[in-house]
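1. sequence-free structure coming up:
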């Protein structure tokens, strides 16, 4: 195989020699810097993608994809709404619900939280809470028996388990001779669920729909109807279609109720991408100083090549090849190490936690207590192209400077 002489000379310049070992060391540092920047960018984006995916999955295990309600919190014709919603494309199931705030009291412990009235058979088709039951079953919430399913953290705070009694106080008051008193009802704990999201595990309780209607004095009305889609990402599209069908109702989707969180994650992801890309850029532009030193060191060689007939374009290609190969080596090394680490974070992070003796993440602050990772190959390819482009761009000035070398000037003092 015959290599073009530009490639042969450019690759030869990459090899360290005794008199230019320092230049080769600087070149090695540039390659390592590019590799570290690319690896860090891949790992950080994979963790943020995994975090977003994990939180979204956990939110949707309790929150529905789509909700239809009213501005006053009382939906009378909910069966008609459920029928209209279920007839929409991509809608798999619907379920009515009653939402309300409540105060839970047991064994001297008092906690506030959200009370949700559900139809267990229908609810299980809309969200995945049934699969997260750690004790009891969702089907145990039978009408008239006033059973209650608690989040695991809420149950721990109240110090209750299956079969224990919990007194529930709701804001709807009862007028008595002594004045307005909050309404209360004793419930029996028939289930405990754990969705691994502190917000829900510590504040959500579910009761039968009919019991919630009785307690809230809503008759046959509900707070709204929840729907599940075959693709959660289509929720905004289906929402617009439902708004046209139900103009008098309030239609929201999961992106509305959690918009601030996901917007914050998206902004954070973009900022981290910009910051880490700048790190890659700094490492890539270290190639500029490396190639400038190489060009200065090789002045005599460049002059000889010119006198032998090499064109300025050929000289420029020599140094562009040298710098580009360094950029490619750094990029490929960074991609390989970054993907390898990102795919094995579930092993690496627990090992680090055992070494330092503490948890890196707290579920009370970050909603989850481990670092999830979701390597998206579109991100990897984008990072690779950006790194290669920066490395190639960094070679242009030194290569152009080398091409402008005048043989007579370069050989005057040789």
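-> In hand now; what should we look at? These numbers come from a predicted model, not from an experiment. Numbers count the residues shown, from 1 in each chain.
2. Please make it C-alpha for all contacts and neighbour counts, starting now.
-> Will do.
3. Show the contacting residues for the residue nearest to residue 137 when sequence neighbours are not counted.
-> Distances taken as Cα to Cα, 6 or more residues apart in numbering put residue 191 closest to residue 137, at 5.7 Å, once the chain neighbours are dropped. Listed by Cα atoms under 8 Å, 6 or more residues apart in numbering, the contact partners of residue 191 are 133, 134, 135, 136, 137, 138, 140, 148, 149, 150, 162.
4. Kindly report the same for residue 268.
-> Contacts of residue 268 (Cα under 8 Å, 6+ apart): none.
5. tell me the SS of it?
-> helix (DSSP: H, G, I helix; E, B strand; the rest coil).
6. re earlier: in the host helix or strand of the residue nearest to residue 137, what's buried?
-> Using DSSP states H and E, residue 191 sits within strand 179-193. For strand 179-193, the neighbour count (16 or more other Cα atoms under 10 Å) marks 183, 184, 186, 187, 188, 189, 190, 191, 192, 193 as buried.
7. ok, now which ones touch the second one?
-> This points to residue 184. The neighbours of residue 184, taking Cα under 8 Å, 6+ apart as the test, are 167, 168, 169, 170.
8. Can you tell me the element the first one falls in?
-> Translated: residue 167. strand 165-176.
9. Can you name every helix or strand that that strand contacts?
-> If you count contacts as 3 or more Cα pairs under 8 Å, 6 or more residues apart in numbering; DSSP states H and E, strand 165-176 packs onto strand 91-106, strand 179-193.
10. Structure two is appended below for comparative analysis:
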């Protein structure tokens, strides 16, 4: 089979069965360095993707995909008509009302700010799956007139309450009576505890929508409607479409806007981590430069003979670029295979290590997640592989340039 001149010689120089064991050794080290860098990069990014995916799923378990209101705490006029209007959108699956407001929950000396959200227990799963997040109690226990409340796990832990305990809700509104001015207070029984992670566990509570309407005095109305979409990741586009459809008369907020600070921070962290690990991969590629420089030094006589036989400087450069590219390609393929295999099994591997050594690497109190998630995205794998190959090719330029500038007479005289 015909092979170009530079490819024929470049592949021969990469043959690991050559007698020069030292150059063979450092060539293998170069490959393994690139492979290890790629493995670490793929695994770390997959774990970061896994954390983002897990937190996103937990956020969506207590957050509607889109909310429509007239302003924080303002009653929404003719919400039934508005709900009927937006439910006609082809991407909207379910619509439900809600009442929200702010206050403080107290028990003993503990005081915590909280966002109270009134929901309809009979229809809540149509909008977001609150049931799946409960670690104690039932959503059905939110009975109208009983003023029961479902608290986030961290909030309940901070207040020191459990199912059946009472907390006091302080509303930032002054009541004036014969006894003077005082804030509005309401005693609430705890009927459930949910656990999501992120900020929701520490600052959110759910009530029956009728009870919340009475507490926040919305005249038996609602403060907004919440939507579930067929595709939650299309929420920004659909929110924009609904805003235009409603002619800007209402606030239309999607779940990505509500959590924009978190996702922006995660995106920045992932970007910085990628470039940091790329620098580590670049350090591994320096071994490739050392390997090729030593090969050029070892093959000065061969280069001199090739130049004397008429090989151009460009062809000499191509020989060593080809050799470096082969080393980089093998290292990249090996790294991708190891990285993909490790990313797909890292959750089970870490769990096995934890069981074997009876240790816990991730505490749910700190990280919101008690296991190491992983979400392998093949777009990341392609980007990492392409970056590794580009770095490998760049690493070949200087050694190849040195080889092309070897003078044949000087090389042969020195060999003689």
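-> Noted; the coordinates are in hand. The model shown is predicted, which means the values in this text are computed figures rather than measured ones.
11. What TM-score do the two superposed chains give?
-> Once superposed, chain against chain, the TM-score is 0.90 (TM-score structural alignment, normalised by the length of the first structure); 413 aligned residues with a Cα RMSD of 2.6 Å.
12. hmm, back to that, now, the contacts of residue 191 of the first structure that are in strands?
-> 133, 134, 135, 136, 148, 149, 150 (DSSP state E).
13. And the residue sitting nearest the centre point of the first structure, how close does it get to residue 264 of the first structure?
-> What sits nearest the mean C-alpha location of the first structure, by Cα atoms, centre = their mean, is residue 52, with 2.2 Å. Separation of residue 52 of the first structure from residue 264 of the first structure (Cα to Cα, to the nearest Å): 11 Å.
14. Count the neighbours of residue 81 of the second structure for me.
-> 10 (other Cα atoms under 10 Å).
15. meant to ask about residue 218 of the first structure
-> 16.
16. about what we covered before: could the contacts of residue 191 of the first structure go into JSON lines alongside neighbour count?
-> Listed next are the contacts of residue 191 of the first structure as JSON lines, based on neighbours: other Cα atoms under 10 Å:
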{"residue": "133", "neighbour count": "19"}
{"residue": "134", "neighbour count": "14"}
{"residue": "135", "neighbour count": "17"}
{"residue": "136", "neighbour count": "18"}
{"residue": "137", "neighbour count": "18"}
{"residue": "138", "neighbour count": "28"}
{"residue": "140", "neighbour count": "18"}
{"residue": "148", "neighbour count": "28"}
{"residue": "149", "neighbour count": "28"}
{"residue": "150", "neighbour count": "29"}
{"residue": "162", "neighbour count": "16"}
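17. Which one of those residues is nearest to residue 211 of the first structure?
-> residue 148 (9.9 Å; Cα to Cα).
18. Verify the stated contact: that closest one with residue 190.
-> Yes. With contact defined as Cα atoms under 8 Å, residue 148 of the first structure reaches residue 190; the gap is 5.7 Å.
19. Show me whatever sits in contact with both of the two.
-> residue 141.
20. Mind telling me what element residue 125 of the first structure is part of?
-> Counting by DSSP H and E, residue 125 of the first structure is found in helix 120-126.
21. Check residue 323 of the second structure too.
-> helix 313-357.
22. And that helix against the first structure, how far off on average?
-> Its aligned residues in the first structure lie a mean 2.6 Å from helix 313-357 of the second structure after superposition (mean Cα distance after the TM-score superposition for the first structure).
23. Contacts only, for the nearest residue to residue 54 of the second structure once chain neighbours are set aside.
-> Distance criterion Cα to Cα, 6+ apart; nearest residue to residue 54 of the second structure, sequence neighbours excluded, is residue 373 at 7.4 Å. For residue 373 of the second structure, the contact set (Cα under 8 Å, 6+ apart) comprises 47, 50, 51, 54, 346, 347.
24. Against residue 103 of the first structure, how distant is residue 277 of the first structure?
-> 49 Å.
25. With neighbour numbers in mind, choose between these two.
-> residue 277 (20 against 17).
26. List the contacts of the more buried one.
-> So residue 277 of the first structure contacts 37, 38, 41 (Cα under 8 Å, 6+ apart).
27. now the residues you listed in TSV, with distance to residue 16 of the first structure, secondary structure and neighbour count?
-> Output for those, formatted as TSV (distance: Cα to Cα, whole Å; DSSP: H, G, I helix; E, B strand; the rest coil; neighbours: other Cα atoms under 10 Å):
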residue	distance to residue 16 of the first structure	secondary structure	neighbour count
37	24	helix	27
38	25	helix	32
41	30	helix	26
